[in-house]
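[1] Got a sequence here, can you model it:
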Amino acid sequence: MEAQNVSDIIEKYLKEIINKNEHVEIRRAEIAQQFNVVPSQINYVIKTRFTIQNGYLVQSKRGGSGYIRIAKVNLVGDDQILKMVMTAIGDSVSEHDAFAVIQSLYADELLTRREANLILAALDKETLQLNDRKLENNLRARILVGVLNRLRFED
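    Sure, this is the predicted structure:
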């Protein structure tokens, strides 16, 4: 059996709760204590695994009764969420983040496997081959925003 690191275990735990309840509200310190990690480890998991590009909306409230709320969202089903995704993409997007958006669209059944694979092929580093990472990420962002806009106006 493949060993999982603690970040993977925490991510899996939170996703299981989200899948049952549509969202999860946690207290960072409590989850850290539960998994015997420092609170910054919880921050790391949330910031890297629960991004808008991955189809999650994270809200937090600081203070004594503070919490972190993580909810799974439909990227193109809500215009506000779609605008947040496009803002997160901006003028430049890495191959990793672009692939996360397409994976989320596929998981939400907004793209078929074939459609997702075709878009991924268009966004792939080997396809773009610009030998200029900044230009490549700019072009990838324009393609991805174009795809999102097309999906948005398809209905």
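[2] Please make it C-alpha for all contacts and neighbour counts, starting now.
    OK.
[3] now what about stretch 58-77, what contacts it?
    With contacts defined as CA atoms under 8 Å, 6 or more residues apart in numbering, stretch 58-77 is touched by 18, 22-28, 50-52, 55-57, 81-82, 85, 104-105, 108, 148, 151-152.
[4] Show me those that map onto helices.
    Under the assignment DSSP state H, those contribute Ile18, Arg28, Ile81, Leu82, Val85, Ser104, Leu105, Leu148, Leu151, Arg152 to helices.
[5] let's see this one next to it:
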Amino acid sequence: MRNASEIIEQYLKNILMQSPNGIIEIQRNELADQFQCVPSQINYVISTRFTLEKGYIVESKRGGGGYIRIQKVELSSQGAILDHIFRTITAQIDQTASEGLVYQLLEGGLITDREAKLIKAAVSRDVLLFKLPQRDEVRARLLKAMLISLLGK
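    As a prediction, the model looks like this:
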């Protein structure tokens, strides 16, 4: 059985897919009531499952009619894809951010499952046995080179 975070994540992704403009606005308390959970559970799902690395922009407005806006970043053109890679992978990238980017490219159908597994294995902290920050620098160079080679066609 799936846990509450997975159910909430899937619900949000479904309504996001049905949105004509790829943007949804939700009220945290209403969503918490709907799923019979605490509002912090909604915050957790949004902050861990809807990150920029995974292809989402999240804005929140606090206070009386506050809301959370989630927007899916669409990588529809070659230029947009490469631009997103260069914005996400700077001089350094940690393992979590690199896995998020790979996940986003896999979800978007831009890389195969096999390519994703190979990339994740190559940039893993278990393979890159350097001390920080050198490990994140090497990971960034490797990841950028692999993705440009795969996607820069």
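[6] Just give the TM-score of the two.
    Once superposed, chain against chain, the TM-score is 0.76 (TM-score structural alignment, normalised by the length of structure 2); 149 aligned residues with a CA RMSD of 2.9 Å.
[7] Now the buried members of the contacts of stretch 58-77 of structure 1.
    The neighbour-count test (16 or more other CA atoms under 10 Å) marks 18, 23-25, 27-28, 50-52, 55-57, 81-82, 85, 104-105, 108, 148 as buried among those.
[8] Quick check: the most centrally placed residue in structure 1 vs Gln103 of structure 1, distance?
    The centre of structure 1 sits closest to Asn54, judged by CA atoms, centre = their mean, with a distance of 1.5 Å. Note on Asn54 of structure 1: its distance to Gln103 of structure 1, by CA to CA, to the nearest Å, is 8 Å.
[9] Same check on Thr127 of structure 1?
    Taken as CA to CA, the span from Thr127 of structure 1 to Gln103 of structure 1 is 18 Å.
[10] go on, Ala32 of structure 1?
    Relative to Gln103 of structure 1, Ala32 of structure 1 is positioned 28 Å away (criterion: CA to CA).
[11] of the two, who's got more company?
    A count of neighbours by other CA atoms under 10 Å puts Gln103 above the other of Ala32 of structure 1 and Gln103, at 20 against 17.
[12] what's the more buried one in contact with, if anything?
    By CA under 8 Å, 6+ apart, Gln103 of structure 1 lies in contact with Asn54, Ala116.
[13] That one matches what in structure 2?
    Using TM-score structural alignment, the equivalent of Gln103 of structure 1 in structure 2 is Tyr103.
[14] separation between its match and Leu147 of structure 2?
    For Tyr103 of structure 2 relative to Leu147 of structure 2 (CA to CA), the value is 13 Å.
[15] Walking through structure 2, point out its strands one by one.
    For structure 2, the strands defined by DSSP state E cover 23-26, 56-61, 67-72.
[16] got CSV for those, with distance to Gln41 of structure 2 too?
    Formatted as CSV, the strands of structure 2 follow (distance: least, CA to CA, whole Å):
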stretch, distance to Gln41 of structure 2
strand 23-26, 14
strand 56-61, 15
strand 67-72, 14
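[17] any idea how far the aligned partner of Arg125 of structure 2 in structure 1 lies from Leu105 of structure 1?
    In structure 1, the residue matched to Arg125 of structure 2 (TM-score structural alignment) is Lys125. Lys125 of structure 1 sits 20 Å away from Leu105 of structure 1, going by CA to CA.
[18] Then Glu16 of structure 1?
    Note on Glu16 of structure 1: its distance to Leu105 of structure 1, by CA to CA, is 19 Å.
[19] Val73 of structure 1 too?
    Taking CA to CA as the measure, Val73 of structure 1 falls 10 Å from Leu105 of structure 1.
[20] Farthest from the middle of structure 2: give me that residue.
    Using CA atoms, centre = their mean, the residue of structure 2 lying farthest from its centre is Gly64. It sits 28.8 Å away.
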